[in-house]
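J.: Next one to model:
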Amino acid sequence: MKQLSKAALLGIITLTLSACGSSGDSNSAGDAALDNTPPTWTKGVFEEASQFKNRCENPRIGQDLNGDDYADQAGSTLHEMHWLRAWSNNTYLWYDEIVDQDISLFADPISYFGTLRTTATTDSGAYRDQFHYTQDTAEYEQLRSGGASASYGAHFKLLEASPPRLARVAYVEPNSPAERAGLRRGTEIVMIDGESFEDSSDIDTLNGGLYPEENGETHTFVVQHVGETNTRTINLTSQVVTTAPVQNTRIIETDDGKVGYLTFNTFGNITAESALIDAFTTLEEERVSDLVIDLRYNGGGYLAISAQLAYMVAGNTLTDGKTFERTVFNDKHPAINPVTGKAISNYPFVNESLGFSVSAGQPLPSVNLNRVFILSSGSTCSASESLINGLRGIDVDVVLIGDTTCGKPYGFYSTDNCGTTYSTIQFRGENDKGFGDYADGFSPENVSTTVGERIIGCQVADDLLTPLGEENEAMLKAALDYRVDGSCPPVSVIRVAQRNSSQKNDLRNDPRIIERELKQRIWLDNLRAGAK
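T.: Predicted coordinates for the structure are as follows:
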């Protein structure tokens, strides 16, 4: 099959680990005497972004986390807004749908940036661009360099965010405080630090306990395990938790062959490479005839690992010479990546280790299947959707069991200017057939709504009362039944808490939760961009 050269593979790793904050603009302002004349706006006339890059109202002094001097120079908010205007006109995927407004009408760069986006909607009525962010650069760099935050190792699923609230544990990380305290899938949260989870108005206490901000925080929980009538009181202390990307690898014996199953929770950890290799080595040795990959909680991460996983599913014959994902920028940049300055090339299915957590150049195992079952939810996003789309592009039958995926065929390179990191959609991914139009996600064909790109499969609710990987867990059972006769269970009600901005007791209205979700999304999105 077509392979990347060793130099190209090393380039992928370098980009993935370091290019996420690349600006894509040269800083020509430092090469000549500064012109302090305030820039003026002329409708429809755009200058080079480099003329305004790093010209700041409040220039930073000192060094960043990498020890590099800040490039900031004296400027104004007008310079900062003119840079945003020129940068967006050059790199934004739908630059021609931005309404070019007089910059003097805006008080600051962040409010102006909010207008530099399309207002077009998808077939569902949702905004096509739901991924337009700003973040303080110091905070962003801290997140990017650390990659870890305080946690108990319990992943909570909020089923009802407003009274009467309901939250259960979706899964726990091995060897984590949550596992040591006995939390397991389905455990219901009853009280946190003396406050009733169901109806307390003290959302600060509830969210402070659910989502600790610092290591070493201790909070008291009253919980109730599935199948028990009594509650238990436990103390949880937060720490940096090591994520296990792959869990529950198992072989299911059936009358007509072996079915492999694995829970895969993130592409965003470099250990996913070695974990997947170990899992697929087992699956290959067992000669499985079908495969179920559980991506219901996988929000994405490294595109390179998604391309490896696709190869491990389909093998050499189906992937030889095919494109896993091609990157499409706006029509100003058909051949050259406007951020990196490098030629745009198709991203292949990757058939060897890349050096994330296994020495580079080792052949990958594969189960060589032309069908795969994917368990999905609204949290199945980005690189997870690239896996679905990439496999469909080479005619692998992807059977979707669960709910509509998040709808993220887009990506960006977050870019700093004057202490703020801006994220704006700059490309979309397409498969070998040129398809990448799934802004409303992928939906099982029997889904009750009309949104999403429909593909074969069944809509099934997340069965939080049954351990992941057990054959009677609703999604896995539906996959096993479908492979026998193509049937689906009755459509079930999907319970996911939606943010209600008018409800003051809605836990998801807490700014800390909004910020936490935003940081996680930006982190994973930039890992995806780095593999381009």
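J.: use CA for all of it now, contacts and neighbours both
T.: Will do.
J.: Confirm that residue 88 sits in a helix.
T.: Yes: counting by DSSP: H, G, I helix; E, B strand; the rest coil, residue 88 is part of a helix.
J.: List the contacts of it.
T.: Residue 88 makes contact with 95, 116, 424, according to CA atoms under 8 Å, 6 or more residues apart in numbering.
J.: List the ones among these that fall in strands.
T.: Among the contacts of residue 88, no member falls in strands (DSSP state E).
J.: Most neighbours among these, which one?
T.: residue 424 (25 neighbours; other CA atoms under 10 Å).
J.: That residue against residue 131, yeah?
T.: Yes: Residue 424 lies in contact with residue 131 (CA atoms under 8 Å); the separation is 6.9 Å.
J.: Please settle this for me: is residue 235 part of a helix?
T.: No: using three-state DSSP, the assignment for residue 235 is strand, not a helix.
J.: I'd assumed residue 416 was in a strand, is it?
T.: Yes: under three-state DSSP, residue 416 falls within a strand.
J.: Can you get me a residue count around it?
T.: Residues near residue 416, counting by other CA under 10 Å: 22.
J.: how close does it get to residue 143?
T.: 14 Å (CA to CA, to the nearest Å).
J.: and what of residue 136?
T.: Taken as CA to CA, the span from residue 136 to residue 143 is 11 Å.
J.: between the two, who's got more neighbours?
T.: residue 143 (16 against 13).
J.: Spell out the secondary structure type for that one.
T.: Three-state call for residue 143 (three-state DSSP): helix.
J.: List the contacts of it.
T.: So residue 143 contacts 519, 523 (CA under 8 Å, 6+ apart).
J.: Quick check: it vs residue 344, distance?
T.: 28 Å.
J.: Endpoints of stretch 133-140, how far apart?
T.: Termini of stretch 133-140 sit 11 Å apart (CA to CA).
J.: list the buried ones in it?
T.: Neighbour counts using 16 or more other CA atoms under 10 Å place 133, 134, 135, 137, 140 of stretch 133-140 among the buried residues.
J.: Second chain to compare with the first, below:
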Amino acid sequence: MRWISVAVVVALISCGGGGGGGGGDPAPECSVSGKNQFVYEVMKDSYLWYDSVPDVDYTVYSSPDQLLDVLRYPLDHWSYIESKAAFDQYYEEGRYLGMGFSLKFDASQNLWVAFVFEDSPAAVFGFERTDQIISINDRPVSEFHDMTAVWNELYRYTSADILKRADDHTVQTITIAYDNVNIDTVLHKEIFTVGTTNVGYLVFESFIEQSSSELDTVFAEFKAANIEELILDLRYNGGGRMSVAQHLAGLIGGSVTEHGVFQEYRHNENYSDYDDTLLFTNPPNSLGLDVVYVLSTGDTCSASESIINGLNPFIDVILIGDTTCGKPVGMYVKEICDMVLLPIQFRNLNAHGTTDYFDGFSPIHSVDDDLRNAFGDPDEDMLEMALYHIEHGGFPPVITHATPFRKSDVRRKNELHGLRREIGAF
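T.: You can find the predicted model right below:
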């Protein structure tokens, strides 16, 4: 049984989900057993690591999610199942049900607001990046050992009581309920002048349907301002549609990268007929840069890493921040009645054949995410390092600060899973 259709390949989507449906896949029977059978047969057939999937009795599992947990290959931290309604709402409509802010732990177990979507419940109540969260529903942050625990508390009721401390040290308790949140994939844009050089700064949060038009607007402004250097802030970008990544890469490289190989896709040996190549384009208002600065953290994942990997053979990619998440693989969307299954089904390669970067891309200069300063603040540590390098052609001496947690521990605490990880916000 072959589970990939041409229609799905054309809708090829990322290393972070999104895109076409089941194509020519047989329609599953919608009982638990029927859904489990569908998941099992896909994983045994077109899953990238199909030959490592264990033989199990799928009928004994109480849900497709429980079954998928048993079938995943050890390297696979990403295959997931989600409701079709929530998935389509995010990727097609750019919305989700939530509060509209992202939270991050720092190395000392403090919890901070990392960003806020405009017009969301969180924005209406005045939450901002640099706000520190003290407690949730009268439980101090010290009781929450990872982001899943934070999630469970925030969504325990239809609203949550959040005690926060603002940048001006004022403290207040806010009761916030979740609602439909419209996503701004461009979180911040700004133009700096460094000496005589015009520098564009873009904070980009996700690769979804609306993102291409948002990017076109920003790059038209950059082009009109004669941008000579670009700082692309992908620190919270968990991925999305590869077609949007291809578009962004073309806007950066323009004529420098045009017609070059952006990404190649390699499936398991049973589906090599579906291997494909995605080329760079040269969209209007492309910048034609031969260097780009990318700001990254462990949340920089999937399609974001494809930007780094795809551009690397053609231009200088100067990575500043922390090691990226390490997802050199992608998935297709399979409909299961009222659910969708996203199994890993292909590897990503760049023009030099670089793949298997499961340990992520390491920065040329390590800098912690500076949650105490706003996007665009020249004193924000990651942005400051990029601006410094543009001005001086190198980095300042590294000063090492002892922290109570290793960075890997901080990354683990900040992880969510599935669609919520791709959204990157509550």
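J.: quick one: TM-score?
T.: Overlay of the two chains. TM-score (TM-score structural alignment, normalised by the length of the second structure): 0.82; 403 aligned residues with a CA RMSD of 3.6 Å.
J.: Turn the contacts of residue 88 of the first structure into a markdown table, including distance to residue 236 of the first structure.
T.: Shown next, in a markdown table, are these (distance: CA to CA, whole Å):
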| residue | distance to residue 236 of the first structure |
| --- | --- |
| 95 | 48 |
| 116 | 43 |
| 424 | 38 |
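J.: Name the single longest helix found in the first structure.
T.: helix 511-530 (DSSP state H).
J.: host element of the residue lying closest to residue 90 of the second structure once chain neighbours are set aside?
T.: Closest residue to residue 90 of the second structure apart from its sequence neighbours, by CA to CA, 6 or more residues apart in numbering: residue 96 at 5.6 Å. Taking DSSP states H and E as the criterion, residue 96 of the second structure maps to strand 95-98.
J.: Does that strand pack against any helices or strands, and if so which?
T.: helix 84-93, strand 179-182 (3 or more CA pairs under 8 Å, 6 or more residues apart in numbering; DSSP states H and E).
J.: Those into CSV, with extra columns for distance to residue 388 of the second structure?
T.: Formatted as CSV, those follow (distance: least, CA to CA, whole Å):
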stretch, distance to residue 388 of the second structure
helix 84-93, 36
strand 179-182, 35
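J.: of those, which approaches residue 370 of the second structure most closely?
T.: When these are compared by CA to CA, strand 179-182 sits nearest residue 370 of the second structure, at 25.3 Å.
J.: against the first structure, where does that closest one fall?
T.: The alignment of strand 179-182 of the second structure onto the first structure (TM-score structural alignment) spans residues 239-242.
J.: quick one, helices of the second structure?
T.: Using DSSP H, helices in the second structure cover 6-10, 32-45, 64-71, 84-93, 121-124, 147-154, 211-224, 242-253, 303-311, 381-392, 407-413, 418-423.
J.: For residue 290 of the second structure, find the nearest of those helices.
T.: Distance to residue 290 of the second structure, taken as CA to CA, is lowest for helix 242-253 among those, at 7.0 Å.
J.: start and end residues in the first structure for that closest one, please.
T.: Under TM-score structural alignment, the match for helix 242-253 of the second structure is residues 303-314.
J.: quick one: the matching stretch to the second structure mean distance?
T.: By mean CA distance after the TM-score superposition for the first structure, the fitted stretch 303-314 of the first structure averages 0.8 Å away from its aligned residues in the second structure.
J.: what's that stretch in contact with?
T.: Contacts of stretch 303-314 of the first structure (CA under 8 Å, 6+ apart): 12, 267, 272-273, 276, 280, 319, 324, 348-353, 364-370, 372, 383-384, 386-387, 390-391, 396, 527-529, 531-532.
J.: Quick one: neighbours of residue 70 of the second structure, just the number.
T.: Neighbourhood size, residue 70 of the second structure [other CA under 10 Å]: 13.
J.: Kindly apply the preceding question to residue 373 of the first structure instead.
T.: 24.
J.: contacting residues around it?
T.: Residue 373 of the first structure touches 291, 292, 293, 398, 399, 400, 401, 479, counting by CA under 8 Å, 6+ apart.
J.: Dump the residues you listed to TSV, plus distance to residue 231 of the first structure.
T.: Putting these into TSV (distance: CA to CA, whole Å) gives the following:
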residue	distance to residue 231 of the first structure
291	38
292	34
293	34
398	42
399	39
400	36
401	33
479	34
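J.: Among those, which one has the most neighbours?
T.: residue 401 leads these on contacts (other CA under 10 Å) with 32 neighbours.
J.: Correct me if wrong: that residue contacts residue 444.
T.: Yes: when contacts are counted by CA under 8 Å, residue 401 of the first structure is listed as touching residue 444 (6.5 Å).
J.: Now do the shared contacts for these two.
T.: In contact with both residue 401 of the first structure and residue 444: 457, 458, 459, using CA under 8 Å, 6+ apart.
J.: Now do the same for the second one: its match in the second structure.
T.: In this case it means residue 458 of the first structure. Using TM-score structural alignment, residue 458 of the first structure pairs with residue 365 in the second structure.
J.: Now for its match, how many residues are close by?
T.: By other CA under 10 Å, the residues close to residue 365 of the second structure number 18.
J.: And for the one 5 residues further on?
T.: Using other CA under 10 Å, residue 370 of the second structure has 17 neighbouring residues.
J.: what about it, distance to residue 422 of the second structure?
T.: To residue 422 of the second structure, residue 370 of the second structure is 21 Å away according to CA to CA.
J.: Please apply the same query to residue 341 of the second structure.
T.: Applying CA to CA to residue 341 of the second structure and residue 422 of the second structure gives a distance of 15 Å.
J.: Residue 325 of the second structure too?
T.: 12 Å.
J.: what's the answer for residue 312 of the second structure, then?
T.: Per CA to CA, residue 312 of the second structure is found 24 Å from residue 422 of the second structure.
J.: Those two - which one has more neighbours?
T.: Using other CA under 10 Å, the more surrounded residue of residue 312 of the second structure and residue 422 is residue 422, with 25 against 19.
J.: Grab the most central residue of the second structure for me.
T.: residue 238 (0.7 Å; CA atoms, centre = their mean).
J.: Was I right to think that residue contacts residue 296?
T.: No: look at residue 238 of the second structure against residue 296 with CA under 8 Å: they stay out of range, at 10.7 Å.
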